[in-house]
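S.K.: Output the structure for:
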Amino acid sequence: MKSVAFIFSHSPYGCNIGREGVDSVLSASLVFKKIGLFFVNEGIFQLIPNQQPQKILLHNYLLLLELLPIYGIKTIYCCKKSFKDRGMSNINNLSFNVKYLNPKDLKKYINNYNFIINF
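M.R.: The predicted structure is shown next:
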């Protein structure tokens, strides 16, 4: 069975790439049984709960991340160094499991997928 890894490396509201990535993940879940979500660099900001993008006249597409378990995606992977570099601690109040990995281990996980798509 083919597998696909989605890497999110951009902040959520600077452009539409994050929204497009989440839409792609949900669509791919209908085709692929093994999907991995990896949040690195600025992409970790997409996981911060209680964001209020409507204050800058944008839609809160991050609510779609809460649907991941329904689509069979139970664990996401985050770069531990990305959190540390930005002075953040781990995010714990999400509806899915988050596994924090150092960059070397993150790369090993990503290399286990047939396709890699970066957003």
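
S.K.: alpha carbons only for contacts and neighbour counts from here, please
M.R.: OK.

S.K.: the helices in this structure, which residues?
M.R.: 17-28, 80-85, 103-110 (DSSP state H).

S.K.: Could you dump those helices into JSON lines and include distance to residue 68 and mean neighbour count?
M.R.: JSON lines is the format used below for the helices of the chain (distance: least, Cα to Cα, whole Å; neighbours: other Cα atoms under 10 Å):
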{"stretch": "helix 17-28", "distance to residue 68": "8", "mean neighbour count": "17"}
{"stretch": "helix 80-85", "distance to residue 68": "21", "mean neighbour count": "16"}
{"stretch": "helix 103-110", "distance to residue 68": "19", "mean neighbour count": "14"}
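
S.K.: to compare against the first, here's another:
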Amino acid sequence: MINVLVISQSSPFDDLNIRDALDMTLIFAAVDQNVSWLFSGPAVLALKKHQQPNSIGIKDFFKNIKTLEIYDVENIYVCEKSLFDYGLNKHDLLIAAQTLNFSEQQTLIKNQKHVVNI
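M.R.: Model (predicted):
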């Protein structure tokens, strides 16, 4: 298996970057890659519970993030500082995720064969 890391750093309300990252993560998982997903910056907002994107005209694909466990995508990471910056903690998230500080994020990145930054 090849280690692949998908990094999301943009707001879930801009373009379709988070949706594209979700699709890519599921594709990597479907072809038996060891895929991880790191949420950083405003991308952490994609994991926030109780959102209503339909109210601002965005299709609710956030609930699809919960399907990651069906595909055995267990390596979900969030930037510790980004959670703090947006007033969130691990209990505010849709799915279980491991928080990483900057140093731990750098180690994670170094341990990957491929890194996709969306």
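
S.K.: Once they're superposed, tell me the TM-score.
M.R.: The TM-score (TM-score structural alignment, normalised by the length of structure 2) is 0.91; 118 aligned residues with a Cα RMSD of 1.5 Å.

S.K.: picking that back up, tell me which of the helices of structure 1 lies nearest to residue 95 of structure 1.
M.R.: For the helices of structure 1, proximity to residue 95 of structure 1 was assessed by Cα to Cα; helix 17-28 is nearest, at 15.7 Å.

S.K.: neighbouring contacts of that closest one?
M.R.: 6, 8, 10-12, 35, 46, 61-62, 64-65, 68, 71, 119 (Cα atoms under 8 Å, 6 or more residues apart in numbering).

S.K.: mind putting the helices of structure 1 in JSON lines, distance to residue 53 of structure 1 included?
M.R.: Formatted as JSON lines, the helices of structure 1 follow (distance: least, Cα to Cα, whole Å):
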{"stretch": "helix 17-28", "distance to residue 53 of structure 1": "12"}
{"stretch": "helix 80-85", "distance to residue 53 of structure 1": "21"}
{"stretch": "helix 103-110", "distance to residue 53 of structure 1": "29"}
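
S.K.: just to revisit the earlier point, using ChimeraX, define a selection of the buried residues within the contacts of helix 17-28 of structure 1.
M.R.: Under the burial definition 16 or more other Cα atoms under 10 Å, those of the contacts of helix 17-28 of structure 1 that qualify are selected in ChimeraX by:
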select :6,8,10,11,12,35,46,61,62,65,68,119
